[in-house]
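> need coordinates for the below:
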Amino acid sequence: MCGCASNETQTVETPATEGRDYLVSGMTCQPCATRVSTAVRAVSGVTDVTVDLTAGRITVAGTASDADVHAAVVGAGYQITNS
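Modelled structure (predicted):
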């Protein structure tokens, strides 16, 4: 027993973990896709990265901020063309 006198249900907000899409310019081949994916997977809070090379798009799941994902993509040598 936790010691609470209340039986009320409390809501705890957690960050969204659904995938967010980013268009990545310059990602034109499989080694590019691997480089971007590896960089983004290293970001704290990222739980999954899916790369659509044909569309030049990555989908990132987890709680990482857009700024952290953007920084990882730039650090890998590419640019995000939408945010």
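
> switch to C-alpha atoms for all contacts and neighbour counts from now on
Fine.

> all the strands of this protein, residue numbers only.
20-25, 46-52, 57-62, 79-80 (DSSP state E).

> also this sequence, please, to line up against the first:
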Amino acid sequence: MTSIENEYQVTGMTCGHCEAAVRQEVDQIPGVESIRVSAQAGTLIVNSSTEIDDAQVVAAVEEAGYTAQRVR
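Model (predicted):
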């Protein structure tokens, strides 16, 4: 099965703790297979087995205390 990759720009992250908080929230979304977060680059890359609603990802990032917008 092909993995679907979506990238988001995340604002407000400054450290590893920020990355962990975002990872923890996004990991709760059904279908998520892997997550790459970079506070330095301000990016979140989500790989999933099925299409995931962007609103779910944005809401999870907001729950962690940051803002996100889909890039690709």
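
> list the TM-score for the superposed pair.
The TM-score (TM-score structural alignment, normalised by the length of structure 2) is 0.83; 68 aligned residues with a Cα RMSD of 1.6 Å.

> returning to that earlier point: single out the most deeply packed of the strands of structure 1.
strand 57-62 (a mean of 20; mean count of other Cα atoms under 10 Å).

> what about that strand, distance to the chain center?
Centroid displacement of strand 57-62 of structure 1 relative to its chain, using Cα atoms, centre = their mean, to the nearest Å, is 5 Å.

> ok, and the closest non-adjacent residue to the residue nearest the centre of structure 2?
Geometric centre of structure 2, nearest residue: L44, 4.4 Å, by Cα atoms, centre = their mean. The shortest distance from L44 of structure 2 to any non-neighbouring residue, by Cα to Cα, 6 or more residues apart in numbering, is to V37 (4.5 Å).

> over to A39 of structure 1?
A72 (5.5 Å).

> what's the match for the one you found in structure 2?
The alignment partner of A72 of structure 1 in structure 2, by TM-score structural alignment, is A60.

> what's the answer for V43 of structure 1, then?
Per TM-score structural alignment, V43 of structure 1 is aligned with I29.
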